[in-house]
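In: Model the structure of this input:
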Amino acid sequence: MDRRSFVKNGAVLGAAAAALPRFGFAQVKGSDRIKVALIGCGGRGTGAACNMIAADPNIKIVALGDLFPEKLDKAANKIHDFAKKSVGESKASEIIDPSKVKKFSGWDNADQVLAEDIDVVIEATPPVFRTPHYEKIVAAGKHAFLEKPGAVDVIQGRKMYKLAEEASKKGLCVVCGNQRRYDNRYQDLVKRMQDGEIGELLAGQCYWNNGGYIGAWAHGKEGTEDTLEYQIRNWWCFIWASGDNIVEQHVHNIDVLMWAFGSDRMPVEVTTGLGGRSTDLPCPRYGDRFSHFAIDYDMGNGLRMASYCHQDPNTTPNVSERIIGTKGIFQGLRLTDHKGKTIYAPGKLELDPYIAEHKYLLSAIRNGRRVNELRHLINSNMVAIAGRMSAFSGKRFKYEWMVKKSEENIVPQNVDLMGKTQDLSLKNPVSVPVPGKYKLV
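Out: Next comes the predicted model:
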């Protein structure tokens, strides 16, 4: 993504930005209000809707969907409050009217939302729903903003690759929430690395080390922890609902390295996967996921990638990336020589990337251009999944085996993600994976 073009036009349209078939954008002209729906009305979904308003207030949010009905009014009011601050009270209701916006709840809320007259969908549900919902979004012929991650396991990842191709064939835009790709500083530095400014790239390290366990505030009645409702309400704590923190959160940092290396350069082998649950929180009350991971990837031709993430209280936080080249190092959002002297530092942040990603999407829709960023996300997503599988099992394996042959499916067998209804009181017993006992499939 070229930084100058992005800043000038609000989007990079590149070689893939050919004119679309008429059916793709027949209802959206440059000055029209783009009709938006939000599926997933939690904090990130509500935030994404506000980010979209900041990017382009000439939108109308016409429908909200969430599994749990109590989230709908809260989201509508928060988005309306943000709109009032952005465009003034008199115009805010043109963007969203809390009393008139359509609201749908229940297991089939996505189906109900997609039956409405909309142009683009913000999908920001718990990660396990992303793939089945995007399948429905593509079938309905809608553009989409998808939060990360795009998949929680190998089966979903393979499906998303196919959906990315199908979306392109239909002329549908899809932009994803790996927002560092929309940060002008990262764009500048990645281009310089790809142009050889720090020489041949030899190794990269990425980190998302939190100073606390996300989900330590888990809520719900004691004794209900093995029900679907509890686990979905506390999705960040449960592997099947979140993908674990290496997939749900640390994918951001993995994505930066993958981008710099060349987004289609995939690992040859996952050589080492370590992890565990050192956080002193009981399972299943606080989920079954690991609190820390350390993964080594062989990227081929001598290039290595190391991934580190943890969520342990009272530990030093570090959210960053580092890439070593023959002539220098990328670290701390700058390029240095091997002794730490700055070679190059980018300018200031020009636009909040949480806003820039929506500006990129909406500009493409308005201008009848095709942008499809899903494959980049799923590449990084699958690398994170591979790291999780290695850490859970304690095994090394070829990346190609995972992509082509693994049958890993972590969604509970009694859960129909594509169905119309689901009994949320269904039991789903969980336990923390044990390396050496967890089986690769």
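In: going forward, measure contacts and count neighbours with C-alpha atoms only.
Out: OK.
In: and stretch 367-376, how far apart are its ends?
Out: Counting by CA to CA, to the nearest Å, you get 23 Å between the two ends of stretch 367-376.
In: Mind listing what's buried along that stretch?
Out: N367, G368, R369, R370, V371, N372, E373, L374, R375, H376 (16 or more other CA atoms under 10 Å).
In: Now secondary structure and distance to I232 too, for the residues you listed, in JSON lines please.
Out: Output for the buried residues of stretch 367-376, formatted as JSON lines (DSSP: H, G, I helix; E, B strand; the rest coil; distance: CA to CA, whole Å):
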{"residue": "N367", "secondary structure": "coil", "distance to I232": "38"}
{"residue": "G368", "secondary structure": "coil", "distance to I232": "37"}
{"residue": "R369", "secondary structure": "strand", "distance to I232": "36"}
{"residue": "R370", "secondary structure": "coil", "distance to I232": "34"}
{"residue": "V371", "secondary structure": "coil", "distance to I232": "32"}
{"residue": "N372", "secondary structure": "strand", "distance to I232": "29"}
{"residue": "E373", "secondary structure": "coil", "distance to I232": "27"}
{"residue": "L374", "secondary structure": "helix", "distance to I232": "25"}
{"residue": "R375", "secondary structure": "helix", "distance to I232": "27"}
{"residue": "H376", "secondary structure": "helix", "distance to I232": "27"}
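In: run this one through as well so I can compare:
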Amino acid sequence: MERRDFIRNSALAGAGIITSSGVLANGLGFHNNSVGALKIAYIGCGGRGARAVKAALDLDIPTELVAMADLFKDKMDGKEKVLLNNVKDKSRIKVTEETKFTGFQGYKDAIALADVVFITTPAAFKPTIFAEAIKQGKHVFIEKPVCVDSVGFKQIIAAASLAKQNNLYVAGGLQRRYSTGYQAVVNEIHNGAIGDILSAECYWMGGPIGDLSRPRKEHWTEMEFQNRHWRSFAWVSGGNVEEYHVHNIDIVNWVLQESHPQSVLAMGGKSPDKNFSGSLGGFDSLISNFKYKNDVSVHSYSRNIPNCKNKNGEYFYGTKGKCVIAGGAKIYNHKGKEIFSASSKEHGRFHGAHDTVQKVLMESIYHNKKYFNDAFYAAESSMTGAFGRMSGWSGKEMKWDKAIESKVTLFDYTDGTSMNSTPPVLPDTLGNYPVPTPGKTIVI
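Out: Now for the predicted structure:
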């Protein structure tokens, strides 16, 4: 099938539902079905997004950056300069001042101009933006995590289902699934190398993810301050579990071949030092005991505090041996003899497959390769992190089926949201932000 026919068919597939909801077919962004470059909208102009866009613009197939959107123009301008200084072919950057959109609602106009939407905003905003992109009939790259609570989870799943129905490709930012090293070791486990898995551990213990040492400008509203320091606030980022540890949780779900655990009991806490915290309004340490089918027990450890012991990896224990994944991967039999090894030397960095995500997505769209949609497992893994957070914050043991029905949301993103809106958490007279109180905090 030629690209012209593929683009036309994708647009028409979406139109059956999209036009019925009031969105015109000529707003799908496929530019008169011409055989041209895949047009990209870059929404959420941070470092991860800039790397993703660069990877897409440097591909051999024709690609163009036609629109950008961010809450802040200075952020957009800065990342446009980064791209102009680093993209191989600068002529592929077609953004103009008229196609750079600011504010909480700017994403809608950016989506309308594109074939493929790169959603690299903080997690709290992704469900709404993803739903709009799919509604407008666009293919999507959505960086992890994709949601911070059950309301956003269900919104992602609904949009992912519509994307699948309309043959819209979705690539997710859980890039370890694109790593040949991870693929090799997971394949060994799935083929029975360690037997039936009895238990597992996963860790992301590292430095802080937030930083409030940068000064607050007088003209900023509280909403602007928190969004300019979004990693420091749990309601925007989802907290340290979602922002970083979701990678480890996703590997556990993948290895266990389960979309999610059945139950969780968690506990955590917050350091008194607020400057480095990634979880104001939340915790910066969380230990979760997830129970999967067949009573498989998984211990999840997330902590982001400076000057502490760091650890990152996944450990699986089975009836025939164990597997350790930490930089590389090794499998041992029940006697402790190494029977499999996968290293970065032969597979490249285990945690460095970011650019592969964009390559697979853009080439799949352009050449009409086998359809895929990562949004489902990205949503399940992101919600698994939120599941642990809900248990830790409340102090309650949680069942999955009940947790995903919760209507308690960290943030309600609407068409009326602006920099003058009141954020979900506010400081007290001493400048301290609230901390969840297990036994009192309501999550369902």
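In: Need the buried residues of stretch 367-376 of structure 1 in CSV (columns: distance to D108 of structure 1).
Out: Shown next, in CSV, are the buried residues of stretch 367-376 of structure 1 (distance: CA to CA, whole Å):
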residue, distance to D108 of structure 1
N367, 32
G368, 31
R369, 31
R370, 29
V371, 28
N372, 26
E373, 27
L374, 24
R375, 27
H376, 29
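In: From the residues you listed, pick the one nearest P132 of structure 1.
Out: The closest of the buried residues of stretch 367-376 of structure 1 to P132 of structure 1 turns out to be L374 (CA to CA; 14.6 Å).
In: what number of residues lie near the closest residue to the closest one other than its chain neighbours?
Out: Once flanking residues are discounted, L374 of structure 1 sits nearest to A164: 6.0 Å by CA to CA, 6 or more residues apart in numbering. For A164 of structure 1, the neighbour count with other CA atoms under 10 Å is 21.
In: Please apply the same query to L163 of structure 1.
Out: Neighbour count for L163 of structure 1, taken as other CA under 10 Å: 21.
In: State which strand of structure 2 is the longest.
Out: strand 197-206 (DSSP state E).
In: Can you show me the helices along the stretch 51-200 of structure 1?
Out: For the stretch 51-200 of structure 1, the helices defined by DSSP state H, counting those that start in this stretch occupy 70-87, 89-95, 109-114, 130-139, 154-170, 184-194.
In: that older thread, what helices or strands is the longest strand of structure 2 leaning on?
Out: If you count contacts as 3 or more CA pairs under 8 Å, 6 or more residues apart in numbering; DSSP states H and E, strand 197-206 of structure 2 packs onto helix 246-256, strand 297-304, strand 311-318.
In: can you tell which of those is closest to M76 of structure 2?
Out: Nearest to M76 of structure 2, of those and by CA to CA, is helix 246-256 at 26.8 Å.
In: could you give me the residues in structure 1 that the closest one aligns onto?
Out: Using TM-score structural alignment, helix 246-256 of structure 2 corresponds to residues 251-261 of structure 1.
In: rewinding a little: quick one: the helices and strands packed on strand 197-206 of structure 2 as a markdown table, columns for distance to S232 of structure 2 too.
Out: A markdown table is the format used below for those (distance: least, CA to CA, whole Å):
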| stretch | distance to S232 of structure 2 |
| --- | --- |
| helix 246-256 | 17 |
| strand 297-304 | 11 |
| strand 311-318 | 21 |
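In: related to what we said a few turns ago, so which of the buried residues of stretch 367-376 of structure 1 comes closest to K148 of structure 1?
Out: L374 (9.9 Å).
In: Am I right that the closest one is in contact with L172?
Out: No. L374 of structure 1 is beyond contact range of L172, at 11.3 Å (criterion: CA atoms under 8 Å).
In: follow-up on the earlier one: could you point out which of the helices of the stretch 51-200 of structure 1 sits nearest L351 of structure 1?
Out: With CA to CA as the criterion, L351 of structure 1 lies closest to helix 184-194 of those, at 7.7 Å.
In: whereabouts in structure 2 does that closest one align?
Out: The alignment of helix 184-194 of structure 1 onto structure 2 (TM-score structural alignment) spans residues 180-190.
In: Tell me the buried residues in the matching stretch?
Out: By 16+ other CA under 10 Å, the buried positions in stretch 180-190 of structure 2 come out as T180, G181, Y182, Q183, V185, V186, I189, H190.
In: Map the residue nearest to L374 of structure 1 across to structure 2 for me.
Out: Matched by TM-score structural alignment, A164 of structure 1 corresponds to A160 in structure 2.
In: which residues does its match contact?
Out: A160 of structure 2 is in contact with I134, N373, A375, F376, counting by CA atoms under 8 Å, 6 or more residues apart in numbering.
In: Still touching in structure 1? Go through the residues you listed.
Out: For the contacts of A160 of structure 2, the contacts that persist in structure 1 are N373, A375, F376, with contact defined as both residues aligned by TM-score structural alignment, their matches' CA atoms under 8 Å.
In: Next up, the contacts around the first one.
Out: Right, N373 of structure 2. By CA under 8 Å, 6+ apart, the neighbours of N373 of structure 2 are A160, A163, K164, L168, Y169, V170, A171.
In: Could you do S213 of structure 2 as well?
Out: Residues near S213 of structure 2 by CA under 8 Å, 6+ apart: N275, F276.
In: same check, this time on D250 of structure 2
Out: D250 of structure 2 touches L174, Y377, A378, S381, S382, counting by CA under 8 Å, 6+ apart.
In: before we move on, what SS does the third one have?
Out: What it means is A378 of structure 2. Under DSSP: H, G, I helix; E, B strand; the rest coil, A378 of structure 2 falls in the helix class.
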